[in-house]
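>>> Sequence plus the predicted model coming up.
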Amino acid sequence: MKKNSQYGNESISALKGADRVRKRPGVIFGSDSLDGCQHAVFEILSNSIDEAREGYGNEIIVTRYADHSIEVEDHGRGVPVDYNANEKRYNWELVFCEMYAGGKYENTGGDNYEFSLGLNGLGTCATQYSSEYMDVTVRRDGAEYSLHFEKGENCTGTKTGFKKKKYTGTDTGTKIRWRPDLEVFTDIQIPETYYLDVLKRQAVVNPKLRFIFRNETPEGIKETEFYYENGISDYVTEIAGDKALTSVQFLSGERRGKDRSDKPEYKVLLNCAFCFSSSISRLEYYHNSSWLEYGGSPDKAVRSAFVSAIDAHLKQNNKYNKNEGRISFQDVSDSLILVTSCFSTYTSYENQTKKAITNKFIQEAMTEFLRSGLEIYFIENKAEADKIAEQILINKRSREQAEKARLNIKKKLSGNLDLANRVQKFVDCRTKDVSRRELYIVEGDSALGSCKQGRDSEFQAIMPIRGKILNCLKADYDKIFKSDIITDLLKVLGCGVEVKSKSNKELSNFSLDNLRWNKVIICTDADVDGFQIRTLVLTMLYRLTPTLIEEGYVYIAESPLYEIECRGKSYFAFDESEKSEVLKQLDGKKYNIQRSKGLGENEADMMWETTMNPESRRLIRVMPEDAAATSEMFDLLLGENLSGRKEYIAENGWQYLDFADIS
């Protein structure tokens, strides 16, 4: 404990001016990392969008420069920067240096920015404060104004704080170029993909507003344009492509109300475009042009309205089976392409970064608006309504079947390996220390016998594969989990399965902590059939338990190709080059050479020496570089190219495993 520390009236301090942002960027932008830097860009962009939506300008140009500076130019009315008699200050101070000021706060009875993306009043000022520099050019009132800021300070060098010259052109607007400061943000290298995503989204929710993105590259400026004549309707049509099950519907309406009786009344404009598809799903929510990544009120409204309206249609038309349960929103969303774009004069965001809204009235108004719109749509479009009903019921019944399969599989794979739940012919080891336990997966009863006799029973267990394992690359999950060979092996592994499938996502109950083994070793004969069985086992593990491969738990035991006997001693060669080396050592001596027998024909001591002894065996650790490359390899080995597969297995079978571990 510090004895001399003081905490008195002089101990309290407040951040002032630019320090309010520069020292605490996370408070304003949600982060001091690249996410926060990107949010600062959106704050500037949103002001230009607000201008255009008010009817001033139909084009916004965004430039990403190679030095990581950004420029946003619009054709709006131009930001007022001259002297403000009401405030007795220059407007540039209010806009660029005052945290809560701007045209969206005016209290003069005007109607500027009724539906604004930037009502918080922080954006322009906060971005200026967090910049290494910011250059502003404004064209309005027959003049061109220019200002220069550095690290939150006006450094224009004039008494007024700006330079002003006569402008005779008719085009008004604002151009702002700035470079985010690395003293504020940990990263300012905003990728091209961010701009392409944001500008496309803004074009979607702002019909007839053209966005031009200019990206400076070593080859010059590359331009990309975004424009949607009919806004979200065109966007839904684009997403659906030729996979649409129904026509695109557009609903629009206006409501007025309060979030609470003691709160002020406000107006909300509601827009929704949607269609149904048998193969595509997408839900996107926007409010005052801002993409609501987490939805909030609109998402809750959509969930309630669509389930209610579709459920009512199913009941009215006797589509449910007897005693069948109600549909869920998952059943609807699996086939729904929907985009909402709403605007309100008052908005309650979940936080400063505007990723969700919480307005109670917007949720209630939107629920009623969508429900009534769907009811009318279903009445007026009976054929499409029946198509939707059939598809949603297919989704529902598929989900329920997958859930039933998941529960059955979980029950089947759970439980300890005791006498009441024994896997046929599985031979366990004695130790319970998982860090030592090794599982050998072998082919057939004959290999089981030789491996069982040749192993160290303290830490080596044997799991035989009875017959040919199912090709898990091609088979569906229902068929896979009906295979006793596969479910028995999964029981022995103990870690469960991780099914990477949208329709079967509930099936995943994988836990690496429950794995009973330190090494899972695939041990097959060194011939074409052995390679095929090895590949089928690997494919099963890759599809059902890929983490075991990714984390390096899976190995292949190499078997020798040749056994060379000389004067009562045996030498083993794993390939042609090793055979040549052995024969050189035996030069002049009499020897006998033969292809190595199958594992089941090997003596116990030979099995121990060549395949199971940690001091002399050769294990190949399966460590795929990446999942895509592994998938391509499995497609080659197990796909439709039969001749290619045979040639590859015969000539290169072992070479697709890159990392060898000799332990």
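Cool, got the structure.

>>> only C-alpha atoms for contact and neighbour calcs from this point on.
Fine.

>>> what's the closest non-adjacent residue to Gly253?
Among residues not flanking Gly253 along the chain, Leu270 sits closest, at 5.1 Å (C-alpha to C-alpha, 6 or more residues apart in numbering).

>>> Over to Glu384?
The shortest distance from Glu384 to any residue that is not its chain neighbour, by C-alpha to C-alpha, 6+ apart, is 6.0 Å, and that residue is Thr246.

>>> roughly how far apart are that neighbour and Asp181?
Applying C-alpha to C-alpha, to the nearest Å, one obtains 49 Å for the distance of Thr246 from Asp181.

>>> Among those two, which residue is more densely surrounded?
When neighbours are counted by other C-alpha atoms under 10 Å, Asp181 comes out ahead of the other of Thr246 and Asp181, with 22 against 18.

>>> that older thread, and the residue nearest to Gly253, which of the three is it?
Classification of Leu270 by DSSP: H, G, I helix; E, B strand; the rest coil places it in strand.

>>> next, the one to line up against it:
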Amino acid sequence: MVTAEYSAHHLQVLEGLEAVRKRPGMYIGSTDSRGLMHCLWEIIDNSVDEALGGHGDRIEITLHGDGSVEVRDHARGIPVDIEPRTGLSGVEVVFTKLHAGGKFGGGSYAASGGLHGVGASVVNALSERLDVEVDRAGKTYAMSFHRGEPGVFAGPTPDAPFTPFDKSSELRVVGKARKGVTGTRIRYWADRQIFTKDVAFGFDELEQRVRQTAFLVPGLEMVVRDERGADPVETSYRFDGGISEFAEFLAPDAGITETWRLTGSGTFTETVPVLQPTGAMVPTDVERECEVDVALRWGTGYDTVMRSFVNIIATPKGGTHQQGFEQGLMKVLRSQVDQNARRLKVGNDKLEKDDILAGLTAVLNVRLPEPQFEGQTKEILGTPAVRQIVSSVVTKQLAARFASTKRDDKAQTSLLLDKVVSEMKSRISARTHKETQRRKNALESSSLPVKLVDCRSNDVADSELFIVEGDSALGTAKLARSSEYQALLPIRGKILNVQKASVSDMLSNAECAAIIQTIGAGSGRSFELDAARYGKVILMSDADVDGAHIRTLLLTLFFRYMRPLVEAGRVFAAVPPLHRVVVMNPGTKPHETIYTYSEQELHALLTKLTKSGKRWQEPVQRYKGLGEMDADQLATTTMDRAGRTLRRVRVEDAELAAGVFELLMGNEVAPRREFIVEASDRLARERIDA
């Protein structure tokens, strides 16, 4: 804070940084964990820009136990000579002057992520302490800052006594650097006066960002250390395959195309103010070059995974480059569908963007000097000319892929056209039948599956749909249910494995279609959770291996095509008993019935009864299926809310769950076989039969 006792030197240094401390959200987005991580990205991105320029191939990030973070690189090092206009060293200019740096069109960086020149100075202003060391010209230079002001600390901690420089600053020489060794080390403690209480650096988020950067800069090694716990953790990433490897890593499903690489460039002219030697800013026409690099592939699923970058800085909210990418895709695929309309049986329907993006995994990276972003957080690219350049590159390269005479290319492009047309037809079908997928009144119930035994209540929150295995179980369940709020839908044996099947195969399967129609909320992208006709969906299958298989197939259907229902915690598995033990009581006292749900539970019960001197009817009844129970038994154990047990199906981590479903139910047999062989001694029957 600026006080009356500060000298003119202090005021000059802090006049810009004081604005950052008063309005931190303007520069880093927020003062919560997101803003804290953004500060770290600013420092890391400076080192990455050096690596992009061919200076240094290793960056180390360390989270220290005292709450500080350190970033080391082996690049050229921040300039230490005196900057003539300010009379300050290059280090002090970078860390105390807003809009100062080497990224303003001067040739230091052809294309960089940092471009406003405020990154390092903003982090400095929002840090209780920042230490920087630079190796250059055989010497190690050092400088420290306290909330943006340069000076000297009397100890190694942020709360050590601090003496600010008075008349002039000093860039200290603290050691010698080996010949040819250059680099920068920055360690800082975030200011707790600025950031909200208890915010901390997220190791998982940091690791994810570092891995992403390593994908985008082939050959760069990124090392992350977390020394905050009892056992330090270290991970290291280096990838030489670039964004093609990134797209393969991100893809959530099996591919119907290989990963295609589309590259190209274009030029555009923009008018920018250029600083003249006299100090005047003169508008000048500058020709820019924009390089475009895209890796994309389509898979069997319908989820879209899109990552866009500008000079390797992520733009999660897109911008003109992503608009151009989607524009190019639309142009090529619409043209190809029109050319193959007869084979694809398209009619007069037109592809929409969602049809093309379904199942697409794409990584888009553009490189250009001084891109225009919307705000310092750089989440949206605003440079208008980039849209047409990206669109042109994508159009040209993708059209060439469709025109290729290679056998593999022809097979893959044919599969892709089939997929996007299938998505289009599914969307049109879903829209056409949207109204029939709502809860029907008595006059409209004929549009629901014939086998559905509906409930009387119109209260969605209170209603339950039991999906039961076979007609025999249906007969017993009819007598056991509460017809007021419990509906029944029988399915015939094992349904289609939708992890392997296409969307069209799934929709044409009678059992899958009946389930989707009964729930009434659509499927896939058109699924609307609020339209679901039942508050709970309960899978009630036999307590054997076949029943577990049926339950797994049903869960695969719900996970892939009605995932919001699972994420909302509205899908359950019924837990029917395995055994019925009738304990005989002496005299006229009625016998006691006890149900057990596993072999272990049965043996424990019989051991307990034996020790108590009690007898039971032999043989103990073992239920092979729900149909063996009478209605009272099924109601008491499995359907009556007062005594039943339900197992809620949750998706805590959708990506991890998707990987497990693909492993256990997908097309690739080898990984599944390897998993079964390796995990056979670790998996209990209860975990498999679930």
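It's in. Remember, predicted model here, so these are calculated numbers, not experimental data.

>>> re the thing from before, correct me if wrong: the residue nearest to Glu384 of structure 1 contacts Ser278.
No - the pair Thr246 of structure 1 and Ser278 fails to qualify as a contact (C-alpha atoms under 8 Å) at a distance of 9.7 Å.

>>> can you tell me which helix in structure 1 is longest?
When structure 1 is parsed with DSSP state H, its longest helix is helix 382-413.

>>> moving C-terminal of that one, what's the next helix or strand?
Using DSSP states H and E, the helix or strand that directly follows helix 382-413 of structure 1 along the chain is strand 438-443.

>>> outside of the helix or strand following that next one, which residues touch it?
If you walk from strand 438-443 of structure 1 toward the C-terminus, the next helix or strand you reach (DSSP H and E) is helix 444-454. Under the criterion C-alpha atoms under 8 Å, 6 or more residues apart in numbering, residues 427, 442, 462-467, 599-608, 612 lie in contact with helix 444-454 of structure 1.

>>> Show me what counts as buried in stretch 639-648 of structure 1.
By neighbour count, and taking 16 or more other C-alpha atoms under 10 Å as the criterion, the buried residues in stretch 639-648 of structure 1 are 645-646, 648.

>>> now stretch 633-651 of structure 2
Taking 16+ other C-alpha under 10 Å as the neighbour-count basis, stretch 633-651 of structure 2 is seen to contain the buried residues 633-635, 637-640, 644-646, 648-651.

>>> Could you do stretch 318-333 of structure 2 as well?
Judged by neighbour count (16+ other C-alpha under 10 Å), stretch 318-333 of structure 2 contains these buried residues: 318-322, 324-330, 332-333.

>>> For the residue nearest to the spatial centre of structure 2, identify the helix or strand it belongs to.
With distances taken as C-alpha atoms, centre = their mean, the residue of structure 2 nearest its centroid is Glu655 (7.4 Å). Taking DSSP H and E as the criterion, Glu655 of structure 2 maps to helix 654-665.

>>> residue at max distance from the center of structure 2?
Summary for structure 2: using C-alpha atoms, centre = their mean, the residue whose C-alpha lies farthest from the chain's mean C-alpha position is Gly587, with a distance of 65.6 Å.

>>> returning to what we had before: any idea how far Phe268 of structure 2 is from the corresponding residue of structure 2 for the residue nearest to Gly253 of structure 1?
The pairwise alignment with structure 2 assigns Leu270 of structure 1 to Cys290, based on TM-score structural alignment. When C-alpha to C-alpha is the yardstick, Cys290 of structure 2 and Phe268 of structure 2 sit 8 Å from each other.

>>> Which one's more surrounded, the two?
For Cys290 of structure 2 versus Phe268, neighbours defined as other C-alpha under 10 Å are more numerous around Cys290 (19 against 14).

>>> Mind checking which of the buried residues of stretch 633-651 of structure 2 land in strands?
Among those, the members found in strands (DSSP state E) are 646, 648.

>>> from the buried residues of stretch 633-651 of structure 2, which two are the most distant?
Taking C-alpha to C-alpha as the measure, these span a maximum distance of 31.5 Å, between Gln633 and Val651.

>>> Compute the first-to-last residue distance for stretch 267-283 of structure 2.
First residue to last in stretch 267-283 of structure 2 (C-alpha to C-alpha) measures 19 Å.

>>> Repeat that for stretch 452-468 of structure 2.
One end of stretch 452-468 of structure 2 to the other measures 11 Å (C-alpha to C-alpha).

>>> neighbours of the residue nearest to Gly53 of structure 2 when sequence neighbours are not counted, just the number please.
With C-alpha to C-alpha, 6+ apart as the criterion, Gly53 of structure 2 has its nearest non-adjacent residue at 6.7 Å, and that residue is Tyr109. Residue crowding around Tyr109 of structure 2 was assessed by other C-alpha under 10 Å; the count is 19.

>>> In contact with Tyr109 of structure 2, which residues?
49, 53, 102-103, 369.

>>> what kind of secondary structure is it in?
Under three-state DSSP, the three-state class of Tyr109 of structure 2 is coil.

>>> Quick check: the gap between it and Ile312 of structure 2.
Distance check for Tyr109 of structure 2 against Ile312 of structure 2: by C-alpha to C-alpha, it reads 14 Å.

>>> One more: Trp298 of structure 2?
Counting by C-alpha to C-alpha, the gap from Trp298 of structure 2 to Ile312 of structure 2 is 23 Å.

>>> ok, these two, which is more surrounded?
A side-by-side neighbour count of Trp298 of structure 2 and Ile312, using other C-alpha under 10 Å, places Trp298 first with 28 against 24.

>>> Please identify the helix or strand for the more buried one.
With the criterion set as DSSP H and E, the secondary-structure element containing Trp298 of structure 2 is strand 281-298.

>>> tell me what the helix or strand just after that strand is packed against?
Proceeding N to C from strand 281-298 of structure 2, the next assigned helix or strand is strand 305-310, under DSSP H and E. Strand 305-310 of structure 2 sits against strand 360-367, with contacts defined as 3 or more C-alpha pairs under 8 Å, 6 or more residues apart in numbering; DSSP states H and E.

>>> Since that was my last question, I'll sign off now.
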